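> After the sequence you'll find the predicted model.
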Amino acid sequence: MAFGIVKWFNNHKGFGFIESHEFDTDIFAHFSEVEMIGFKTLQQGASVVYEPMQGPRGWMAKNIRVIAAPATQDASTPVPVETKGSRLRTPQFRANLITQGL
């Protein structure tokens, strides 16, 4: 078993990379190797344990398990909001309008 931290993971494509503590290279991670119930994904910064395996294109992770979730952003830190003209570009804003009946 090897330990690492998720460098990035793309939910739409179903893969990403793990920064390995044991290897000098990043380890390929595919969603099919993530051991969890429900939607199989990895969050950037999560600590994971996995079985390294040499694949045809380099190292890949097998039997990936999350052992610690990534640190969350402090609630007191404001989240930047993108605007385009006068329109607010966040899904939360649109959801609030719908629930308020606007």
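Right, received. Where do you want to start? Residues are numbered from 1 along each chain as shown.
> only C-alpha atoms for contact and neighbour calcs from this point on.
OK.
> Start from the N-terminal end of the protein and give the helices.
Here the chain has its helices, by DSSP state H, at 91-100.
> what's the distance between the most centrally placed residue in it and residue 29?
Nearest to the geometric centre of the chain sits residue 43, at 2.3 Å (CA atoms, centre = their mean). Distance from residue 43 to residue 29, counting by CA to CA, to the nearest Å: 12 Å.
> For the protein, which segments count as strands?
2-10, 15-20, 26-30, 47-55, 58-68, 83-84, 87-88 (DSSP state E).
> Okay, one more to line up with it:
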Amino acid sequence: MAEGKVKWFDAAKGYGFIKPDDGSPDVFVHLSEVMKANLPHLRADMPIAYSLELQGTRRSAKELSAVVAAVGTKSAARMLDERESDFAAEFEKEWGLRQA
């Protein structure tokens, strides 16, 4: 899988772009792929792994996953478990369906 950082993502527009770590051109990412990956949001500079799909000159990100490093004594797996358990709440906050 390729890795990069979110350049920008606008949920209202339904898309954004990833800046690949290898310096290649930016990669388009659609809201549907974010939802498939159960990611509550994409924020600028967030590390992300993805599969690259090429259609002509268009470069799209598929099969997204957050890149999480161990922080302190928390393992990456534990951090992902915590993120997934909070997915519904974060998703509702992001889309304005729940107050913060």
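Alright, I've got the coordinates. Just so it is clear, the model here is predicted, and its values are computed rather than measured.
> TM-score for this pair?
The TM-score (TM-score structural alignment, normalised by the length of structure 2) is 0.59; 67 aligned residues with a CA RMSD of 2.0 Å.
> Among the strands of structure 1, which comes closest to residue 99 of structure 1?
Closest to residue 99 of structure 1 of those, according to CA to CA: strand 87-88, at 16.5 Å.
> So which bit of structure 2 is the closest one matched to?
Per TM-score structural alignment, strand 87-88 of structure 1 has no counterpart in structure 2.
> how about the helix or strand hosting residue 90 of structure 2: buried residues?
Under the criterion of DSSP states H and E, residue 90 of structure 2 resides in helix 87-94. Buried residues in helix 87-94 of structure 2, counted by 16 or more other CA atoms under 10 Å: 87, 90-91.
> Residue 47 of structure 1 -> structure 2?
Aligned by TM-score structural alignment, residue 47 of structure 1 pairs with residue 47 of structure 2.
> what's the distance between the spatially closest residue to that match that is not a sequence neighbour and residue 92 of structure 2?
Among residues not flanking residue 47 of structure 2 along the chain, residue 5 sits closest, at 4.4 Å (CA to CA, 6 or more residues apart in numbering). Using CA to CA, residue 5 of structure 2 is found at 24 Å from residue 92 of structure 2.
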